[in-house]
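J.: Predicted model follows, preceded by the sequence.
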Amino acid sequence: MDEQLYRKKVLGCWLGKAVGGTLGAPVEGWDGPHHLEFYDPVPQTMVPNDDLDLQVVWAMTIAGNPRPVVNSRVLAEAWLKNVGFPWDEYAVAIRNLKNGIEPPFSGSYDNWFVDGMGCAIRSEIWACLAPGDPERAAKLAYEDACVDHAGDGMWAEVFLAAMESAAFVENDVRKIIEIGKAQIPADSKLRIGIEDAIRWFDEKPEFDYLFREIMTKYKSDNFTDVKVNFPIMVAGLLLGKGDFSKSICDAVNFGEDTDCTGATVGAILGIMNPDGIPEKWLAPIGRSMVLSPGIRGITPPPTIDAFSDLICEMSKRIVLEPCPATSFKPRPVHARAVVRPPRSQAEPEQEVVFDGTFAEWPEELPEKHELVLDFRFKIDQPGRYVVMFNTKSQVIVEIDGVLAFRRAPGDMAPSFHRAPWNQEVTMDFAAGEHTLRATIQRVAPGTRPNWVVGVAYGDTLQWVPDAML
């Protein structure tokens, strides 16, 4: 590819991503439909977004090494050194890495958020480093994705990296979607959702129809789930027919993970047609590189233009060296448990060992019975901590024999920064061992109770490694 055109497309990628992310950020996590036609509010600079933050970290890490190798271990080291985000799969992966669990198990083990959008939104760097080479872009993306994801969440980044790589040399949206699909399993729920969105568009290419079909089949407790957000992005691209403004607005107006869907659609169109980004979108955000305060230990390029120059230079010399396979053992969590009729205190207890903090009771509960679980956790240093017990069922939680919280049945979102109301408590703890008792009630018939339990530092909301005994 002509170097001047390549650099122009790389810049278009990052500008499109910054525009789409800034458009979608104010309504992130809100149910759609929305009716945005422009920024609301109109910004004075780009909104900092982990979508771009993490890719800047990866670029600075790889470029700063004597030999610019890309693999999961290099990226895992960057997570621990440069990323302070306490969010969802990010925090779980950081906890796993601190516990000595290496990729790919750092992404797959004990992670309720394996299908989150957290790695899909990091796909552009690999496409830009392998323009017109979807297979290589997909392999690079896998090394990134497996650090904090598995399954559909991991395949989401692989799909986008291949698709965006193809966008450097192809101008047909449907063709680049097919190229991306070729890199992921045919029976994956992610691929089925992408194909559903295409089929529904072909049946009736209207926003309201697509919104209804996507939400009916793919709406999730977790607004960052790739299985709902990827049909949304495909729908936005197809509805927009190459028009930048319509495409990013349609993607955002579906709701869910709006900063990510808007940013990804913007990046794809920015690669395909960098001249197609209207100046009205670019003028308010400028060209300065704005990163989130959770990024530390790097000095980023001052502008998006300078960042694009760095990526173009890196593309000539990066080396892909996948890591050899590693072994893995779960880190068990022990509990004393009893299944009993309500208000009964006479049932015998049993010692139970779960594979991690995200666990499921191995059988259905008898009707109108409740499950009482006693966990132990340790605090090494006195201070302020957050204790979480997140379940879909009605639950009463006591800590050291004192009521901590209780709530009716509801959604799960087991992340310390956004757990549902009355699923966590912030307390001061002395050093030593403590007890959490969870009494799970009113479990839906035909289901097994499941939960995520854990402890975080009160100031950073990062998981305390090995807190659960």
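T.: That came in fine, so what should we check first? Residues are numbered from 1 along each chain as shown.

J.: C-alpha from now on. contacts and neighbour counts both.
T.: Fine.

J.: so which helix or strand takes in the residue most central in space within the chain?
T.: For the chain, residue 118 is the residue whose C-alpha lies nearest the centre (CA atoms, centre = their mean; 2.4 Å). Under DSSP states H and E, no helix or strand contains residue 118.

J.: try residue 344
T.: Under the criterion DSSP H and E, no helix or strand holds residue 344.

J.: can you tell me how far the residue nearest to the centre of the chain sits from residue 153?
T.: Distance of residue 118 to residue 153, computed by CA to CA, to the nearest Å: 8 Å.

J.: next, the one to line up against it:
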Amino acid sequence: MSIQIQVEQAALGAIAGLALGSPHVGRTQFQRLTGYSPIPTRMSPHASLDSWLIWQKAHLENRKPFLYGQILLESLDDHTDETAFGLFNLRRGYGTPYSGSLDNPLSDGPRAILRSLIWGFLHFGNPQAAYTSAFHDAGIDHAGDGAWIPAALAVALSLSQPGDTAQDFLNRVTAILPAESQLHRITPAISKNIGNPEAAQFFANQFATNFPDINRSHCVATAAFALLGLLHSDQNSEQAMLIAAGCGGQSELSAATAAAIACFLWSPLRPDYITSLDPAFLATHALKHISPPAGIADFARLISESVALPLQGESLPQTQSGDLGEDQESLEQPNANPNSEDAPPPPLGEDSGGGQEPLEQPSTNSDSEDAPPPPLVLDLGGGREQELNDTNASLESDTPLPRVGSGEDQEQVQNITTPELTCTHNTTTTTELAGLIITANYLETPIAAPPVKKLQITIKNPTGETRNIALAITGPEGWQIASRIADCALRPGESVKFPTVIQPPTTTAPDTNLRLRVDNYQLLIPFLQPTQFSVLGPFVNIEGTGFSYEHPPEKNNQKIQSMTQPFSGRSEMGIRWQVQNFPATEFDLEPVFNGGPGVAYLYAHVTWNSSGLLNLQTQFPGGLKIWIDGTLVTSYNDTTPKPFLHASGSSEFTTAGESRILIKIVRGRDPIPPLRLAFYDESGRIITPQEFITDP
């Protein structure tokens, strides 16, 4: 049977798995299924299948993986769960993989597990290409296991052959995953008692007890349930899908993933899983600029016909570690330009013409044999200097990536170059400009406010000719920049790294972008407008009474605060409101409490881009109260960890375009994690305040 037929079966399996698993999403106990329950009349539209259409088109157009974030932003208006945060970061100018990790409380979610699986089909026999594409896809809105696991599944699929066992597949997955992956903790448990009909049910029902720190709806659990179905199915595609769906959690994704893999490895599902559905293919309303196929069968054929196979007599493509040929640049990370389009930015001036002599290579070139340059320093005023040494030392290593697995499975993946997996949170973003690949690596969260921020800019020449490049970097008025960026010449395939230190001013303006001039083009390197809240505390929290006790900030009806008013805090210490800069959604307040119990307050007077109904989502294991314009909208005192988007942290309020926000945080004896807080407009998009007003 041809690979295309196997892929067609897999696509139909994914559709059946989504329809089967959707009614069982959120279950916490195993349910033994024998088929559809209830029986659906049509397929379940899903953003993962929309994305398969987007990626199929991008694959045929040979689009580069570091552009996948921009492609998804333009093609899928999906503002649910972790994808909302990924698209939010893409709109702010950060490409993959930084779009998946920056300020994203749902980066370990499961939404890429089925979405990225298509790369194992499209790059069948080419695990390096499958890894690169799947990692950039998953990295749009995920980090850590949320990106590692989908990439590993795609790689394992690209290496598999029809007839391989579930254990073969699992071995390939664990061999490509980094040692830090939490899935390694679970694989021994799902591999126990294979052949025992009660084993899958026992694992699913004991999951919360055995793995209390892993949420049932996260990527690790979703992948575990899919793999559980494969291992305990006796190589029966239907049983693999039914077991995965019966585990609950994100059952539509685990069932669809198990069904797609099983139908590719083994045999198709019973025909009635598809024939019982209306034959029309249904896309979600989020899909843009792509006309979906008319029918389910058309969708499956479209995906299968896109699988590239070697011609008769040719071998499957092989890659060697560190030698990726023409695909080398695809391991770079994506677009940092907040106004990026497929076309390059407009020229800044006239081309200086050809005939230039090659310039001397800059001393920061990784291949340079010259002595290292003196330390790069930035004058901070008052006789202080900030030194930037090896900015990338913590992110790069010559040590091989640790592998899990051995023997034949180890050998199958040893040639896959996976530098990104050595970083828990990858902080790079890449674009292509003037024929060059330009990567910005943010070494601190890029907030446009003090203290000093460190950045490394890498420029690579992917062409076959030596390039003489004119370079310069500038910032908004008041920004201090120290960088070794200078004109240079790059031979074919060569790259150069420029450490850069930035000191933003204490006051922010609307423009927070650095500008990198490359020949006659300009690239924006984005920094975030700071989220400025005033912080007050700590007040006392005597024997846990701090949640109900009203400290002075609560003692007026409108909760309007005076920024100059002094207070008596814990241990009779004098305290005042202090302005602090935070990322958009994360507020680390543990330093305020100095290691002890207490109460702290956050306050902001903000304006919004528009008026209307806004949704507020919070996550904090402790005591939390939030007032909007004097109205209490959130109130709970519960130290039990709950996932972001849990119902207990959801509230709504109406604004006329301006709001005063007061937040009360209660800490007990134990340290507290950061408060997570995000605002959504009526369309479901994440938004941030337009302006922070300083009250008297």
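T.: Cool, the structure landed. Keep in mind the model is a prediction, meaning the values are calculated, not measured.

J.: After superposition, what is the TM-score?
T.: The TM-score (TM-score structural alignment, normalised by the length of the first structure) is 0.88; 454 aligned residues with a CA RMSD of 2.7 Å.

J.: ok, back up a step: how about the residue nearest to the centre of the first structure, what's its partner in the second structure?
T.: Matched by TM-score structural alignment, residue 118 of the first structure corresponds to residue 111 in the second structure.

J.: Could you do residue 173 of the first structure as well?
T.: By TM-score structural alignment, residue 173 of the first structure lines up with residue 166.

J.: Would you mind measuring from its match to residue 99 of the second structure?
T.: 33 Å.

J.: before we move on, what SS does the alignment partner in the first structure of residue 647 of the second structure have?
T.: Residue 647 of the second structure maps onto residue 420 in the first structure, with residues paired by TM-score structural alignment. Secondary structure, DSSP: H, G, I helix; E, B strand; the rest coil: residue 420 of the first structure is coil.

J.: so how far is residue 413 of the first structure from residue 420 of the first structure?
T.: Here residue 420 of the first structure is placed at a distance of 6 Å from residue 413 of the first structure (CA to CA).

J.: more crowded one of these two?
T.: Using other CA atoms under 10 Å as the criterion, residue 420 of the first structure and residue 413 rank with residue 413 on top: 21 against 18.

J.: In contact with that one, which residues?
T.: By CA atoms under 8 Å, 6 or more residues apart in numbering, residue 413 of the first structure lies in contact with 221-222, 390, 419-420.

J.: Please convert the buried members of these into PyMOL selection syntax.
T.: To isolate the buried ones among the contacts of residue 413 of the first structure in PyMOL, judged by 16 or more other CA atoms under 10 Å, type:
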select buried, resi 222+390+419+420
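
J.: Please identify which of the contacts of residue 413 of the first structure is nearest to residue 101 of the first structure.
T.: Of all the contacts of residue 413 of the first structure, residue 390 has the smallest distance to residue 101 of the first structure: 23.4 Å, by CA to CA.

J.: anything in contact with each of residue 420 and residue 413 of the first structure?
T.: By CA under 8 Å, 6+ apart, the residues touching both residue 420 of the first structure and residue 413 are residue 390.

J.: right, and the residue nearest to the centre of the first structure touches residue 92 too?
T.: No. If you go by CA atoms under 8 Å, residue 118 of the first structure and residue 92 don't touch, sitting 11.7 Å apart.

J.: follow-up on the earlier one: quickly note the distance from the match of residue 173 of the first structure to residue 245 of the second structure.
T.: Residue 166 of the second structure is 17 Å from residue 245 of the second structure, by CA to CA.

J.: how much does the lengthiest helix in the second structure stray from the first structure?
T.: Scanning the second structure for the longest helix, with DSSP state H as the assignment, gives helix 3-21. For helix 3-21 of the second structure, the mean distance to aligned residues of the first structure following superposition is 0.9 Å (mean CA distance after the TM-score superposition for the first structure).

J.: Need the counterpart of residue 250 of the first structure in the second structure.
T.: When the second structure is aligned by TM-score structural alignment, residue 250 of the first structure is paired with residue 243.

J.: helix or strand for that match, which one?
T.: Using DSSP H and E, residue 243 of the second structure falls within helix 237-246.

J.: Which positions within that helix qualify as buried?
T.: Quick answer for helix 237-246 of the second structure (16+ other CA under 10 Å): 237-246.

J.: right, and out of the residues you listed, which lies closest to residue 150 of the second structure?
T.: Nearest to residue 150 of the second structure among the buried residues of helix 237-246 of the second structure is residue 244, at 16.5 Å by CA to CA.

J.: who touches that closest one in this structure?
T.: By CA under 8 Å, 6+ apart, the contact list for residue 244 of the second structure reads 225-229, 251, 254-255, 258.
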